[in-house]
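**Student:** have a look at this prediction, sequence included:
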Amino acid sequence: MAEGRDKEELKVAEFHKRIKDAFEVFDHELNNTVDVREIGTIVRSLGCCPSEGELHDLLAEVEEEEPTGYIRYEKFLPVMTKVLLEGRYRPIPDDVLLQAFETLDSAKRGFLTKEELIKYMTEEGAGRCSKWRLWWFSWWMMSWTPALQIQQPSPLCWGQLRSFLYHR
């Protein structure tokens, strides 16, 4: 029984270190606070993939009663530790992502071109435009392309997308 408690304590200590490290990246004033707008990035950098609604709920847990626009580390740490211990906001499993990628890669080349991404993210399906696809693609073009160091018109391959999504 003591061994199980020791494992749990080690896990919690590891989570605390990861949370502190991620939080400190955005603590620009070095006062144990971060801008509320950075919380989503911090949570995602810890391997969690909450929906916008789930992120909103998480923010409600960590914000002050009178919102200041900043989140204090002392309030964030216990909430995020609980999230990690419970395994909340898990990412989509690799096999599901790979299946989706392979569905789009109908030629089985192992990559998607910029033009294919534009087509898949902007074409209408079943008589209605999918706004989330438009949002996702514009976010990808602004955020992922520099981080992936893709030189236009280089294709996006599965390995690049997977490693970027999961920071592996």
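**Tutor:** Great, that's in hand.
**Student:** going by C-alpha atoms from here, please, whenever you check contacts or count neighbours.
**Tutor:** Noted.
**Student:** which strand or helix spans residue 19?
**Tutor:** helix 2-26 (DSSP states H and E).
**Student:** show me what the helix or strand that that helix is followed by is packed against.
**Tutor:** Next helix or strand after helix 2-26 toward the C-terminus (DSSP H and E): strand 33-35. The contact analysis (3 or more Cα pairs under 8 Å, 6 or more residues apart in numbering; DSSP states H and E) places strand 33-35 against helix 2-26, strand 70-72.
**Student:** what comes up buried for strand 33-35?
**Tutor:** By 16 or more other Cα atoms under 10 Å, the buried positions in strand 33-35 come out as 33-34.
**Student:** from the contact counts, what lies against the next helix or strand after that strand?
**Tutor:** Later in the chain than strand 33-35, the nearest helix or strand by DSSP H and E is helix 39-45. Secondary-structure packing of helix 39-45 (3+ Cα pairs under 8 Å, 6+ apart): helix 2-26.
**Student:** can you list contacts of the helix it packs on?
**Tutor:** 30, 32, 34-35, 38, 42, 45-46, 73, 77, 80-81, 84-85 (Cα atoms under 8 Å, 6 or more residues apart in numbering).
**Student:** and here is the other one:
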Amino acid sequence: MDEFWLETQRDKIQQAFALFDKEKKANINAEDAATALRYLGVYPTEAALKADILPDLQGGDESAPVSFDKFEAKVLNMMASREWEPDTEDVLLQAFKTLDENGTGSIDANYMRELLLSKGSPFNEKELESFMAGARDHGGGNVIYYEDYCSRQWTPSREQGR
């Protein structure tokens, strides 16, 4: 691995971990570890998180905290493999367009909620609320204007450092 890349990623991982390590004990809980992964641009499926990643980070004990050392090593490997990178803006836009049967540029938020809770790897309630808070029309409507949502997700800082 490139030494500059490695040091840059280590700094990012340390900063992300510190956001959740409120007691400064170099440990975070599993839910926070999953959130920190996504914050770092690593997006494993819920199935992969539950079956492989979190058990590995917790040493097979579901109640165990995740240590910084284990988290850093695992995240560096995941970043290097690029297996869990997010889809591109174009892929996400196309997925939304597939759901937009009338070509209006919008999707009913209740319909999206139903899909996210029942299809593929279903969202949990916290994930759903987080998504809806960022995606729903902030003008008080019950609509998701997906092109606006996608453009907010892809900022220059998000695409740098990959």
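**Tutor:** Structure received. Values in this document were obtained by computation on a predicted structure and should not be read as measured data.
**Student:** output the contacts of helix 2-26 of structure 1 in CSV; the columns should cover distance to residue 104 of structure 1.
**Tutor:** CSV is the format used below for the contacts of helix 2-26 of structure 1 (distance: Cα to Cα, whole Å):
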residue, distance to residue 104 of structure 1
30, 45
32, 44
34, 38
35, 37
38, 32
42, 30
45, 27
46, 28
73, 41
77, 39
80, 35
81, 37
84, 32
85, 35
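**Student:** buried ones among those?
**Tutor:** With burial judged by 16+ other Cα under 10 Å, the buried subset of these is 32, 34, 42, 45-46, 73, 77, 80-81, 84.
**Student:** now residue 64 of structure 2: how far from residue 78 of structure 2?
**Tutor:** For residue 64 of structure 2, the distance to residue 78 of structure 2 equals 21 Å [Cα to Cα, to the nearest Å].
**Student:** now do residue 107 of structure 2
**Tutor:** For residue 107 of structure 2, the distance to residue 78 of structure 2 - Cα to Cα - is 33 Å.
**Student:** more neighbours, these two?
**Tutor:** Ranked by neighbour count (other Cα atoms under 10 Å), residue 107 of structure 2 and residue 78 place residue 107 first, with 21 against 18.
**Student:** excluding chain neighbours, what is closest to that one?
**Tutor:** Of all residues beyond its chain neighbours, the one nearest residue 107 of structure 2 is residue 144 (5.2 Å), with distances taken as Cα to Cα, 6 or more residues apart in numbering.
**Student:** can you count the residues close to that neighbour?
**Tutor:** 22.
**Student:** most packed of the helices and strands packed on strand 33-35 of structure 1?
**Tutor:** With neighbours taken as mean count of other Cα atoms under 10 Å, those reach their highest mean count in strand 70-72, at a mean of 20.
**Student:** where in structure 2 does the helix or strand just after that one fall?
**Tutor:** Next along the chain after strand 70-72 of structure 1, taking DSSP H and E as the criterion, comes helix 73-86. Here helix 73-86 of structure 1 aligns to structure 2 at residues 68-81, judged by TM-score structural alignment.
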